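Chemist: Okay, here's the prediction I keep looking at, along with the sequence it came from:
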Amino acid sequence: MPSIKRFSPLKPKKVLFIATRQIGDVLVTTPLISKARELWPDAEFHFLGYRGKLDMLKGNPDISEIIETSDRPGFCEYLRLFNRLFQRYDLAFVTQPSDRAYVYGLVSAFHRVGVLGGHPQGLTEQDKSKKSKSEQQNAWKKAICLDVVDVDYFNQHVIAEKLRLLSVFYKDPQELFSKPISVTPPCGESIPPDIAMQLHAPYVVVHPGPLTAYKRWPLTYWQTLITWLCEQGLQVILSASPAKQDLQLNQDILSLLDQTTRDKVTDTNGSLSIPQAGALIRNAVLYIGVDTSITHLAAACNTPTIALFGATPPTNFGPWPNGYIGPQPYQLRARSQTVGKITVLQGPGDCVPCRKAGCDDRADSRSACLDLLEPAQVITAVKLALQT
């Protein structure tokens, strides 16, 4: 007989959401927060995450308190944090599979639901051994939770993964995906005057810099694309994080442009906060970027977005098309797919997407699939996006 889905009638008064990872991982928890608000309209929601990674929640109407911690806290900081959290909450949502996140959930709340890590499908024998070991390590996490959701890096979108943390509180979990699902961007902040005075409509925001090298698109391809955009009468705004490698990447791109094109490009020099970047993107006619958190922000701002994907499966971490109904907007492999205002482009190859760290499976690797994603394919997508 099929197992009966567990149901919990819990009505928490205080809830803690835990996301101890990167900026994009924080943003993709917002549909979970919104859906939890529908379930418990009078509950008090708090959020725990790493210091400097929580700007995506600025102005979020559902979060009344944000708790920051270091990504590598010392003993004294751990002690202060545990004293602050200890049994303060009725329920904790552990949205990352790390041991530390689960310990935070165990300390802070009487009840927990959480995400469990795992390995993708199509495993080698070595990976299967790792998976078996992971399952053993996950046993204690299952034991302390009302319910858990397994990661599926190829077939389950990360937003569906987070939403399924609420399944145990629904008599019919299918209701989770029966209404439009949207990501909540941070409230915008005024753009610095020195950049604002350079803007003129229509403009396109281009964000070339990913967190890791294997998600990069070749420099000469950016040169070709930006030159073409400027020839169409569009202003190009180069976006970047304050990270040294992102700033250098944009300078390298600018150095390849001829003077006429360079005069039509505004470089933000990594000076914008996340809320300011959101304000900039909201007024753009188009956003073009690689697999990075700012691309997810652009999608959340309802700006037409073109995302260049290599190793990452869009079925797991493609930018969510706001208002989409259902658990999965994307196909695993398609050279071009458009859902709502989002277009995801992939390079050719039977190995795409591999979910490895590039062809050499390390952070500084190149990705042949991105090398083969030619500017002409992106320009075609731009034309289509600007027509709609």
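Modeler: Nice, thanks for sending it over.

Chemist: From here on, just use CA atoms for contacts and neighbour counts.
Modeler: Fine.

Chemist: Break down the stretch 1-150 of the chain into its helices, ranges please.
Modeler: 23-27, 30-39, 75-85, 99-108, 125-143 (DSSP state H, counting those that start in this stretch).

Chemist: so can I have JSON lines of those helices showing distance to Leu286?
Modeler: Output for the helices of the stretch 1-150 of the chain, formatted as JSON lines (distance: least, C-alpha to C-alpha, whole Å):
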{"stretch": "helix 23-27", "distance to Leu286": "20"}
{"stretch": "helix 30-39", "distance to Leu286": "23"}
{"stretch": "helix 75-85", "distance to Leu286": "42"}
{"stretch": "helix 99-108", "distance to Leu286": "36"}
{"stretch": "helix 125-143", "distance to Leu286": "40"}
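
Chemist: just those helices: most buried one?
Modeler: Highest mean neighbour count among those (mean count of other C-alpha atoms under 10 Å): helix 23-27, with a mean of 22.

Chemist: packing partners for that helix?
Modeler: Here helix 23-27 touches helix 293-300, going by 3 or more C-alpha pairs under 8 Å, 6 or more residues apart in numbering; DSSP states H and E.

Chemist: which secondary structure elements does the helix it packs on contact?
Modeler: For helix 293-300, the elements it packs on are helix 23-27, helix 274-282, strand 286-290, strand 305-309, judged by 3+ C-alpha pairs under 8 Å, 6+ apart.

Chemist: picking that back up, closest one to Tyr203 among the helices of the stretch 1-150 of the chain?
Modeler: Comparing these by their distance to Tyr203 (C-alpha to C-alpha), the top pick is helix 23-27, with 24.2 Å.

Chemist: before we move on, the earlier item: got the helices and strands packed on helix 293-300 as TSV, with distance to Cys230 columns?
Modeler: Formatted as TSV, the helices and strands packed on helix 293-300 follow (distance: least, C-alpha to C-alpha, whole Å):
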stretch	distance to Cys230
helix 23-27	30
helix 274-282	18
strand 286-290	13
strand 305-309	17
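
Chemist: Out of these, which is closest to Lys131?
Modeler: Nearest to Lys131, of all these, is helix 23-27, at 22.9 Å by C-alpha to C-alpha.

Chemist: To Asp252, which of the helices and strands packed on helix 293-300 lies closest?
Modeler: So among the helices and strands packed on helix 293-300, strand 286-290 is nearest, using C-alpha to C-alpha, at 16.4 Å.

Chemist: for comparison:
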Amino acid sequence: MHFCLLQLVVLSVITLSAVDEVHLPVHRQPPSLFFSGEAEQQLCLAIQCGDVSWMQSLLAAGADPNAVGRHGMTPLFWSYLHLQESSFRFLLSVGCDVTVPVSLPPELWPDRRQMDYSEGDSILLFVARDARTVSWMLAALPYANGVRSRNERTGVDVVQAYMSRWIDNRWRPDVAEEFVKAGIDLNALDNRGESVAVLALSHSWYDAVLWFLEHGTSPDTYNRDHWQLIHHVAMEYRVIQGRLKAFPESQQEWEASDRKRAWEQLVRHLRERGYPLTEALIDLERRQQLVDELPYLVWRRLQRDDRYCGENGGEFREYVKRRFPEDHPYATWLPPEERK
């Protein structure tokens, strides 16, 4: 511990002398930049060393493990900055909040090779997005506290953060099961109105899309462009067909693949829930047209309001209201659940 402390003290002195002269990323800054209390500064040094015994003694002496410093810095986030999993797990065990948002000024933003920074993310979202820290995320999930785990700026939650990267280029249903156990809402939409099923589809993980649909993600929701999941599936169909046309030699491999079987299961599942692929392909062909003075997909959404679902319903209602005079039938449109 003493050797580690000596190194950290020397590093802190050097860093402090340079702070005013050069911009250093967050993981190279001293604790004093974020925490004014000496006890919390010492706690960060112990965290950096991964010395749980030292951390325990500091907590016993009054250090606050839930301290929130400048820019939302917390001891828990400090453990992630220095990749000290033992420190991270110990701080979880004493009840540290995993949902505190971090907002760093640009001069402190980390190098993307060190971590994938997103303004307003909590530590839970950071460890979910990082391929090195899947086990950290699983340890933190029981403390996610539902909707508070979302980034208020982007709407991204822990599932979407986890699905936003190539997880060793493979789908992990074992990890997804942990989201269910933790009570995470699998039907949440980000600020663009996209569901985690759409995110899974963007990776061409057809089995993942089906898994989410079978575990609570709705195919009914709309994004801000008035697309539903089936429209993204239709676009994926176009991509698949275009690839097979460009590379006909890949047809045999595709026909024999697990991916094709997963694709067919997904298309069948959506058809059985009232979303045939053929209709969605027609929607894509017509999406540039105007019907009743409305973009086609907006008009379609109004015609299919018996299937309306989504968190952006209020926004859509205001959009329609602005498009028409008060005496127009569309101007008074309401989502079905709000009608008398």
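Modeler: Here it is on my side, so go on. What you see is a predicted model; the values in this text were computed from it and never measured.

Chemist: Fetch the TM-score of the aligned pair.
Modeler: The TM-score (TM-score structural alignment, normalised by the length of structure 2) is 0.22; 127 aligned residues with a C-alpha RMSD of 6.6 Å.

Chemist: returning to that earlier point: what's the closest of the helices of the stretch 1-150 of structure 1 to Leu247 of structure 1?
Modeler: For Leu247 of structure 1, the closest of the helices of the stretch 1-150 of structure 1 is helix 23-27, at 18.2 Å, according to C-alpha to C-alpha.

Chemist: Which one of the helices of the stretch 1-150 of structure 1 lies nearest to Ser293 of structure 1?
Modeler: helix 23-27 (4.4 Å).

Chemist: quick revisit: which among the helices of the stretch 1-150 of structure 1 is found nearest to Ser336 of structure 1?
Modeler: Closest among those, using C-alpha to C-alpha: helix 23-27, at 22.8 Å.

Chemist: for the stretch 251-388 of structure 1, what spans make up the helices?
Modeler: Secondary structure of the stretch 251-388 of structure 1 (DSSP H, counting those that start in this stretch): helices at 259-262, 274-282, 293-300, 314-317, 368-371, 375-387.

Chemist: in the second one, what's buried?
Modeler: By 16 or more other C-alpha atoms under 10 Å, the buried positions in helix 274-282 of structure 1 come out as Ile274, Pro275, Gln276, Ala277, Gly278, Ala279, Leu280, Ile281, Arg282.

Chemist: out of the helices of the stretch 1-150 of structure 1, nearest to Ala160 of structure 1?
Modeler: Closest among the helices of the stretch 1-150 of structure 1, using C-alpha to C-alpha: helix 30-39, at 8.9 Å.

Chemist: for that closest one, packing partners?
Modeler: By 3+ C-alpha pairs under 8 Å, 6+ apart, helix 30-39 of structure 1 packs against helix 158-163.

Chemist: now with 7 Å?
Modeler: The helices and strands touching helix 30-39 of structure 1, judged by 3 or more C-alpha pairs under 7 Å, 6 or more residues apart in numbering; DSSP states H and E, number zero.

Chemist: returning to what we had before: wait, which of the helices of the stretch 1-150 of structure 1 is closest to Leu384 of structure 1?
Modeler: helix 23-27 (26.9 Å).

Chemist: which stretch among the helices of the stretch 1-150 of structure 1 comes nearest Ile237 of structure 1?
Modeler: Short answer: helix 23-27, nearest of these by C-alpha to C-alpha, at 21.2 Å.

Chemist: which SS state does the closest residue to Thr266 of structure 1 other than its chain neighbours fall under?
Modeler: Spatial nearest neighbour of Thr266 of structure 1, excluding adjacent residues (C-alpha to C-alpha, 6 or more residues apart in numbering): Ile237 at 4.8 Å. What DSSP: H, G, I helix; E, B strand; the rest coil gives for Ile237 of structure 1 is strand.

Chemist: which residues does Ile237 of structure 1 contact?
Modeler: Residues counted as contacts of Ile237 of structure 1 (C-alpha atoms under 7 Å, 6 or more residues apart in numbering) are Tyr203, Val204, Val205, Val206, Val265, Thr266, Asp267.

Chemist: measure it to Asp252 of structure 1 for me?
Modeler: 15 Å (C-alpha to C-alpha, to the nearest Å).

Chemist: Likewise for Leu106 of structure 1?
Modeler: 47 Å.

Chemist: cool, Leu16 of structure 1 as well?
Modeler: As judged by C-alpha to C-alpha, Leu16 of structure 1 and Asp252 of structure 1 stand 43 Å apart.

Chemist: ok, the buried residues of helix 274-282 of structure 1 vs Gln377 of structure 1, which is closest?
Modeler: Nearest to Gln377 of structure 1 among the buried residues of helix 274-282 of structure 1, with distances taken as C-alpha to C-alpha, is Ile281, at 22.6 Å.

Chemist: Touching, that closest one and Ala299? I think so.
Modeler: No: using C-alpha atoms under 7 Å, Ile281 of structure 1 is not in contact with Ala299, being 9.5 Å away.

Chemist: could you pull out the strands for structure 2?
Modeler: Ranges of strands within structure 2 are 290-291, 294-295, based on DSSP state E.

Chemist: Quick check: which of the ones you listed is buried the most?
Modeler: strand 294-295 (a mean of 14).

Chemist: Much appreciated, bye for now.
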